[in-house]
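*Asks:* give me a 3D structure for the following:
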Amino acid sequence: MENIQDKARGGWWLLAALLLIAVIAFTAKHQIGVLVWSLAKISVAAYLGYWIDRSMFREGRPDQQKALGCKHAAWYRRAAIISACIVGLSIAV
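*Replies:* Okay, the predicted model is just below:
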């Protein structure tokens, strides 16, 4: 049961996003292309950020850290790199 709840924890956000996309599609159909382009940029940036972190810190993956402090630092580092990629690509393109 916990596994299903864990996978569905973002379900409300997904439902809200789909509802807002439906509202945009109904009220301003010409904005759908802009929305798809923005979502594609953000997805590519997140993917690039993840792989930049993995290639730069081969031995520093968060799941391979033994000490709790090192594990948290690795997660924060990865989140910062992915966030920087998302912000940079969103502003640049």
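
*Asks:* please count neighbours and contacts with C-alpha atoms only from this point.
*Replies:* Will do.

*Asks:* which residue lies farthest from the center of the chain?
*Replies:* Most distant from the centre of the chain: Thr27, at 27.1 Å, with distances by CA atoms, centre = their mean.

*Asks:* ok, it to Ala45 distance?
*Replies:* Look at Thr27 and Ala45: by CA to CA, to the nearest Å, they are 29 Å apart.

*Asks:* likewise Ala92?
*Replies:* Applying CA to CA, the value for Ala92 to Ala45 is 11 Å.

*Asks:* another one to check against the first:
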Amino acid sequence: MFQTFLTKLKGSLRLWPCLLLAIVTTTAVGVVYPQQVGLLLWSLTKVFWAVYLAYWLDRWVFWYARPGAYKASGTAGLTSLAMMMLRRALLMAAIAIAVGLGV
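*Replies:* Coordinates of the predicted model:
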């Protein structure tokens, strides 16, 4: 059981350089402009909620074409799977950018 936990933890820390950079820059903002930390956290919260809702919007609208439930066979199957994954990523990115820009 402990080995399984370590394996999951190792997989979840693939982006540790990004996490470290986020912590360092947030700390720098907190030191230089402490009044902006609340605004930064509010903006991040909005973007994370937008990405979360975009994921569920994709699952709701395209209920028949989920990448995780697709059984790819052959080149055409892999192309369809790639298109489903690209659709979801583009939808999530577009909504995150729109919310991040304040729309």
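
*Asks:* now the TM-score, please.
*Replies:* The TM-score (TM-score structural alignment, normalised by the length of the first structure) is 0.88; 93 aligned residues with a CA RMSD of 1.6 Å.

*Asks:* Ala92 and Ala45 of the first structure - which one has more neighbours?
*Replies:* Ala45 (21 against 7; other CA atoms under 10 Å).

*Asks:* which residue of the second structure is paired with the more buried one in the alignment?
*Replies:* Matched across to the second structure, Ala45 of the first structure falls on Ala50, judged by TM-score structural alignment.

*Asks:* sticking with its match, tell me its helix or strand.
*Replies:* In the assignment (DSSP states H and E), Ala50 of the second structure maps to helix 37-61.

*Asks:* what about that helix, how far off from the first structure?
*Replies:* Superposed on the first structure, helix 37-61 of the second structure shows a mean distance to its aligned partners of 0.6 Å (mean CA distance after the TM-score superposition for the first structure).

*Asks:* what about the equivalent of Val31 of the second structure over in the first structure, distance to Ile32 of the first structure?
*Replies:* Aligned counterpart of Val31 of the second structure in the first structure: Phe26 (TM-score structural alignment). Separation of Phe26 of the first structure from Ile32 of the first structure (CA to CA): 10 Å.

*Asks:* so these two - more neighbours on which side?
*Replies:* Ile32 (15 against 10).

*Asks:* now the more buried one. Nearest residue, chain neighbours left out?
*Replies:* Ala25 (6.4 Å; CA to CA, 6 or more residues apart in numbering).
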